[in-house]
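Visitor: from the sequence below, what's the structure:
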Amino acid sequence: MAQRVVLITGAAKRVGRTIAERFARDGYRVAVHYGSSVEDAQATVDTLRARGVDAHALHADLSDAAQLDALVAGAYALFGRLDVLINSASIFPDDRLEDFSVETFDHAWAVNGRAPLLLTRAFYARAGALGHTGVVINVVDQKVRGNFHRDHFSYTVGKTAIGHLTTMLAKSAAPVLRVNAVYPGLMLPSGDQTDADFAYAERRATPLHRVATPGDLADAILLLTGPAYNGADWVVDGGQNLVPVDRDVVFEYRSPAA
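Guide: Now for the predicted structure:
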């Protein structure tokens, strides 16, 4: 049996890179998608290849619908197959209902909502034509599980759509594809958050006083590729969704020492 292949959007750095490294350790060949982070993508590929992993970087602008079929086709052309698609990439504009622009909203929707749908459709069509099966994992956000707040409005709309459409996709794509979702929370510092701010938020944003790490998320995603899972929703956030907030934790929790 040929070695399995995973395509991960946004795999050049941060959480996406951790997911790529986890799947590589499990024996996968890895397609590292990137948008603008070409140097980071090549560094990720070089690191994986140094470990004996068959890895390639693939570029696509996820906001351009015309490039998404080509991204899936490119993975098939390079590796001869595709087994897992992980929709991890997202953009995170800082806006709210009262100030979001149509341009920002449309761009965020295209990347966070539309791209996962179109990539899933492209994977479904090609796998079905070849008589193959596969798995799609959508990386969503814990706030979609009911812990909404007013920040990052455009980002949240796309994530809410793809989170709530996972069940529909699981039904629509079966038996060719199994479609599941993970809901991470705070994992890494973002924006202008300092290390002290992050540590302060970590202690207060979850009942466990620790957040889930990118490694925790990658482990959960790998488990969800198993044959028994379809339409599954896994929250991987240290319980962050159980602690209501009025604003994003980046704003809600600032270290008193700052």
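Visitor: going forward, measure contacts between C-alpha atoms and count neighbours the same way
Guide: Noted.
Visitor: mind checking the longest strand of the chain?
Guide: strand 177-184 (DSSP state E).
Visitor: so which elements touch that strand?
Guide: Helices and strands touching strand 177-184, by 3 or more Cα pairs under 8 Å, 6 or more residues apart in numbering; DSSP states H and E, are strand 134-139, helix 166-173, helix 214-224, strand 233-236.
Visitor: tell me which residues in the strand or helix carrying Arg121 are buried?
Guide: Here Arg121 sits within helix 115-130, counting by DSSP states H and E. Neighbour-count burial for helix 115-130 flags 115-128 (criterion: 16 or more other Cα atoms under 10 Å).
Visitor: still on that earlier bit, the longest strand of the chain vs strand 134-139, what angle?
Guide: 20 degrees (axes from the mean of the first three to the mean of the last three Cα atoms, to 10 degrees).
Visitor: let's see this one next to it:
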Amino acid sequence: MQNLTGKVAFVTGGSRGIGAAIAKRLARDGATVALTYVSSPDRARDVVGEIEAAGGTALAIKADNRNAEEIEAAVNQAAAQFGQIDILVNNAGIIEFAPIDEFSIEQFDRTVDVNVRAVFVATKAALAHMPDGGRIISTGSNLAHRVPWPGLSLYALSKSALIGFTRGVARDLGPRKITVNVVHPGPTETDMNPAEGDIADVARSVMAIPDYSDADDTAGLVAWLSGPEAKVVTGSEFTVDSGMNA
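Guide: This next block holds a predicted model:
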């Protein structure tokens, strides 16, 4: 476990899946956690309740990642209530499937708004409340580096963008000792991508270890990047995909 006592974490898309696992793991390691949700208030309350039942402190805030004002307001609310933001986890994301000639402009705008623009907005907003030595971690995808099936071009584009953003911001914030990294999950057991779903066997066929990840696998890596042992790890990428990209 990492020692995150006294730290405040802000996790976008923290009501379910990987985001919920990250929120709970950071809280277990001692952080106070604010998380956002857009359409799952019951799940967000469940995550907060689980954290509080274990003795932690958490806050759920409704904020749509397509709305810059809502993201900024959520960050400011968390900072006002807890004093600062030490750890930002840009986790919220969406995926659209279609051949390139069937994608609409609306799908492009929606994907880029949620997966790319919101990361910029949340990062900029959090920095106003982040002390030196803070942490910024974004959830990318192993598909940012390798796209083994058709229909994923738009998603891959959006997640690839986070790589360049991470490296650039790491340079900007290095003098403040704020680290900036991106974590690339592969197929992970969630309600959106179940390990026994329609594409699961196809996905396992290209893995070195033919097993879906658990959300806790990614959460553990995020916790390490948030902790003192990763104080000089920045501008880097970490892939959690059972060797799919090997």
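Visitor: so which residues of the second structure form helices?
Guide: 17-28, 41-53, 68-82, 105-112, 118-127, 153-173, 200-204, 215-226 (DSSP state H).
Visitor: now the residue sitting furthest away from the middle of the second structure: how far from Asp46 of the second structure?
Guide: Ranked by distance from the centre of the second structure (Cα atoms, centre = their mean), the top residue is Asp101, with 29.0 Å. Distance, Asp101 of the second structure to Asp46 of the second structure, using Cα to Cα, to the nearest Å: 40 Å.
Visitor: swap in His184 of the second structure?
Guide: 26 Å.
Visitor: just checking, Asp211 of the second structure touches Ser242?
Guide: Yes: the criterion here is Cα atoms under 8 Å, and Asp211 of the second structure meets it with Ser242 at 6.6 Å.
Visitor: so can I have TSV of the helices and strands packed on strand 177-184 of the first structure showing distance to Glu202 of the first structure?
Guide: Formatted as TSV, these follow (distance: least, Cα to Cα, whole Å):
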stretch	distance to Glu202 of the first structure
strand 134-139	20
helix 166-173	28
helix 214-224	14
strand 233-236	14
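Visitor: so which of those is the most packed in?
Guide: Of all those, strand 134-139 has the most neighbours on average by mean count of other Cα atoms under 10 Å, namely a mean of 26.
Visitor: average offset of it relative to the second structure?
Guide: Taken over the aligned residues, the distance from strand 134-139 of the first structure to the second structure averages 0.6 Å (mean Cα distance after the TM-score superposition for the first structure).
Visitor: list the helices and strands that strand packs on?
Guide: On a contact count with 3+ Cα pairs under 8 Å, 6+ apart, strand 134-139 of the first structure meets strand 84-87, helix 115-130, strand 177-184.
Visitor: which elements pack onto the second one?
Guide: Helices and strands touching helix 115-130 of the first structure, as assessed by 3+ Cα pairs under 8 Å, 6+ apart, comprise helix 66-79, strand 84-87, strand 134-139.
Visitor: ok so, going back, so what's the residue farthest from the centre of the second structure up against?
Guide: Asp101 of the second structure makes contact with no residue, according to Cα atoms under 8 Å, 6 or more residues apart in numbering.
Visitor: show me what it lines up with in the first structure.
Guide: Correspondence of Asp101 of the second structure to the first structure, assessed by TM-score structural alignment: Glu98.
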